[in-house]
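A.B. asks: here's my sequence, what's the structure:
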Amino acid sequence: MLIEENVVSLFPDNRSFQLTDNEKNYLYALGEGACLEFSSNGRISCSFGITNDNTLYITDKCNSNCIMCPMAEPARRFGHNTPIETLKELIRYMPQNMEHITITGGEPFIIKERLFDILCELKQGKKAYSYLLLSNGRVFANHDYCKLFAESVPADFLVGIPLHGPNATIHDAISQAPGSFYQTTNGLTNLLSTKSTSVEIRVVINKINAPYITELAKLIIDKYSKIDSVKFMGMEMLGNAIVNSEKVWISYDTAFSMIKPAIDMLIENCIDVALYNFPLCFVNHAYWHICANSITKHKIKYADKCAQCREKKTCGGMFTGTDKFLMDQVKPII
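C.D. replies: Okay, the predicted model is just below:
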């Protein structure tokens, strides 16, 4: 690819596109080694670059249908799978030793054993220093899958698995998949026993599970004390979440007050904890150090009154979509 003035030329077919100044600056900022995809209508997108926000998106589909998922149910049922040939081609183009790759969906294991081929190619190509796989964890209830995973997984690999509640009643009501609590908890046990990867538990806080978070923390301490961390997450109010907002929405200040005892309990038992997607003004100052800037840049939204907040540069903001539930509750720190 060659950029001259505001025209980008592609080799070897010599097609060219006219760029705006912003588009040209965007391409320059991607840096050496970035991989771009060009569509027939001239749309340019970056598949990966030099930043640490690189993603392999496997599929829209999922074998759960979580009531607060930011993707809509039709996409989960009938959505798109990225062709395996496309995924392998992207991996071939990746330079070695990128900072990080996230493997996500939907549920990546919807493509079954083919995901192990992807993991092996990443491993053999030494494509990144660290990895994160986001999965509902149900597949790891199968011992054969755990064995194949242990053989395929690259070094410095983390699996993030959601646990919605301390029992099947709460968890399955949220996942809307009967039997998923037992599959997920057995999967966590099996995966930890392989010692092939780090594991974090992710808990999306909503109206259904918020009253049971302390009970969930006790379960984690008793059964999963060897996990890497627990991430408590604010909701992204899109898709299923917005459709079911009356069932799942809980204000962030209320959510924090209900999970605070669980945070304390986990930390006292030497389990690392982080808060994702929570603006700082909804969190007690003593817990700001566990608040992560977790929202992808193009999804971040701030209220107008956030402009006067002295902590705006430190705060991770809120999700676009969730902002309409929070705008009136934001309290600038001045």
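
A.B. asks: CA atoms for contacts and neighbours, from now on please.
C.D. replies: Fine.

A.B. asks: ok, now which ones touch the spatially most central residue of the chain?
C.D. replies: Closest to where the C-alpha atoms of the chain average out (C-alpha atoms, centre = their mean) is L134, at 6.2 Å. Going by C-alpha atoms under 8 Å, 6 or more residues apart in numbering, L134 touches 102-105, 107-108, 159-161.

A.B. asks: possible to save those as JSON lines with distance to G187?
C.D. replies: Output for the contacts of L134, formatted as JSON lines (distance: C-alpha to C-alpha, whole Å):
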{"residue": "T102", "distance to G187": "20"}
{"residue": "I103", "distance to G187": "18"}
{"residue": "T104", "distance to G187": "18"}
{"residue": "G105", "distance to G187": "18"}
{"residue": "E107", "distance to G187": "14"}
{"residue": "P108", "distance to G187": "15"}
{"residue": "V159", "distance to G187": "11"}
{"residue": "G160", "distance to G187": "12"}
{"residue": "I161", "distance to G187": "9"}
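
A.B. asks: could you also give me the structure for this next sequence, so I can compare it with the first?
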Amino acid sequence: MLRLDTQFEIHNLDKPRLFKVISLSELIEKGPAVCAGYSTLNDLMLWLDTSPTASRKELLSSPLGGLLTCEGKLPEPPKDKVILSSPRDSRVVQPGDVIAVTPGTNVVRVLYRRGADSNLLFMTDRCNSLCLMCSQPPKDVQDEWHVQENLHLIDLIDPVEEQLGISGGEPTIYKEGLLAVLAKAKAILPEKSIHILSNGRLLSAPDWIADLKHIGHPNVTWGIPLYADTAHEHDYVVQAKGAFSETMQGIYNLARASQRIEIRVVLSRLTIPRLPELAHFIFRNLPFVEHVALMGIENTGLAKKHHDELWIDPLDYQDALINACHFLDIRGIPVSLYNLPLCVLDPSLMPFYRKSISDWKNLFIDECSECSATELCAGFFKSHSQRWQSRGIRALQQEDLIAYTRSVP
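C.D. replies: Okay, here's the model as predicted:
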């Protein structure tokens, strides 16, 4: 449950910088080659541990961009390098991470965490929808600088096989920037799969088809939300008239561009009533989609403001969930359940269940302390409160798990 930022004492920083944090052994063995793309020693920040070797003058005078120490301060810190020391939480930044630092603040942001399954490229705070349950409400800002940050970040992350997300806001708002990011990801990180979260509305423009075909990234999946099988219900959830039509056209354009597509549905009082009908709609009209993701609501951002309109106890929609999941599964469309505690689900849904909440967003509450299923369970969002808690939360015992594990083929 580590945060993605913490505070350091920061010295000698005169402009925004990204750094790849590396250990001494990586510096000796690989140098800038530890990064996936183009980098120099000036892009590297050396992690200094407490060993005698770490304080040797040769290291302090090496042509690196920065030095990081979690144990106290350097006795004679060099003036030609960015120095990070005395972190508030020494666990947040580790070797292999890529961090961002900005003058005028002591906050260090982790943009890429080595070994994490939730790394993403953040494109913008802007969005052309205003979903009632949006966990990160959009801002009316000009923030195209994220594009250049992401292009630099691609160079610095690890060249290993893993998934990399692209999100916002709405990432298609900066079309040319997004296309540049995809092209660079294909060139620098061909082994990484890319998962883009988009509302799909701007993808309704036909020129996206040729642009995406031209880039030809072999492993991109677009996660597109569809909240109902009718325009009225979908448009109301996203608070944008005409959104349903635009999103559907965007999905068809992605299919024409040979893109992989996932349909995403946030489960709420507004989306549950037509969930079985939506499953039928997807099968009839979007049989080419590769995956359907059904997700519990994250009780933060705008969702808190619209609690009464959105909240429904998961115990009260198990029949609709069973109907939708098994309908899609039988017809060969993969379906997954995310962001729900295991104990509120019918055991027949276990084949679709995923332990999903990102580690830095995840927690277990007091009622879970005696539960035998925490290794299987997604737990709760960090923003969880009693207001959003199902009456079905309970500690599962070993004998309860038999019903769940027996459901998995």
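
A.B. asks: quick revisit: can you find the partner of the residue nearest to the centre of structure 1 in structure 2?
C.D. replies: Aligning on TM-score structural alignment places L134 of structure 1 opposite L197 in structure 2.

A.B. asks: on that earlier part again, most surrounded residue in the contacts of L134 of structure 1?
C.D. replies: E107 (25 neighbours; other C-alpha atoms under 10 Å).

A.B. asks: so that one sits right up against N65, yeah?
C.D. replies: No: using C-alpha atoms under 8 Å, E107 of structure 1 and N65 do not qualify as a contacting pair, with a distance of 10.5 Å.

A.B. asks: and which of the contacts of L134 of structure 1 is nearest I3 of structure 1?
C.D. replies: Nearest to I3 of structure 1 out of the contacts of L134 of structure 1 is T102 (C-alpha to C-alpha; 29.3 Å).

A.B. asks: so that closest one: helix, strand or coil?
C.D. replies: strand (DSSP: H, G, I helix; E, B strand; the rest coil).

A.B. asks: what's the match for D308 of structure 2 in structure 1?
C.D. replies: Per TM-score structural alignment, D308 of structure 2 is aligned with E246.

A.B. asks: which bit of structure 1 covers stretch 366-376 of structure 2?
C.D. replies: Mapped onto structure 1 using TM-score structural alignment, stretch 366-376 of structure 2 covers residues 304-314.

A.B. asks: show me the contact partners of that stretch.
C.D. replies: Contact partners of stretch 304-314 of structure 1, identified using C-alpha under 8 Å, 6+ apart, comprise 280, 330-334.

A.B. asks: I'd like those residues as TSV, with distance to I213 of structure 1 appended.
C.D. replies: What follows is those, written out as TSV (distance: C-alpha to C-alpha, whole Å):
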residue	distance to I213 of structure 1
L280	21
V330	24
K331	25
P332	28
I333	28
I334	31
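
A.B. asks: which ChimeraX command selects the buried ones in the residues you listed?
C.D. replies: Those of the contacts of stretch 304-314 of structure 1 that count as buried under 16 or more other C-alpha atoms under 10 Å are selected in ChimeraX with:
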select :280,330,331,332
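
A.B. asks: related to what we said a few turns ago, number of nearby residues for the match of D308 of structure 2?
C.D. replies: 10.

A.B. asks: and the alignment partner in structure 2 of T102 of structure 1, how far from I83 of structure 2?
C.D. replies: Mapped onto structure 2 by TM-score structural alignment, T102 of structure 1 lines up with G165. Distance, G165 of structure 2 to I83 of structure 2, using C-alpha to C-alpha, to the nearest Å: 30 Å.

A.B. asks: cool, and T374 of structure 2?
C.D. replies: Applying C-alpha to C-alpha, the value for T374 of structure 2 to I83 of structure 2 is 40 Å.

A.B. asks: what about these two, which has more around it?
C.D. replies: I83 (23 against 17).

A.B. asks: which SS class is that one?
C.D. replies: strand.

A.B. asks: pull the contacting residues for the residue lying closest to F78 of structure 1 once chain neighbours are set aside.
C.D. replies: Once flanking residues are discounted, F78 of structure 1 sits nearest to K61: 6.7 Å by C-alpha to C-alpha, 6 or more residues apart in numbering. When contacts are counted by C-alpha under 8 Å, 6+ apart, K61 of structure 1 is found next to 75-81, 105-107, 110.

A.B. asks: in helices only, show me those.
C.D. replies: Those of the contacts of K61 of structure 1 mapping onto helices are 75-78, per DSSP state H.

A.B. asks: which of these ranks first by neighbour count?
C.D. replies: Neighbour counts for those were taken using other C-alpha under 10 Å; the highest belongs to R76, with 21 neighbours.

A.B. asks: and the gap between it and F181 of structure 1?
C.D. replies: R76 of structure 1 sits 19 Å away from F181 of structure 1, going by C-alpha to C-alpha.

A.B. asks: list the buried residues of stretch 307-319 of structure 1.
C.D. replies: Within stretch 307-319 of structure 1, the residues scored as buried using 16+ other C-alpha under 10 Å are 311-312, 315-319.
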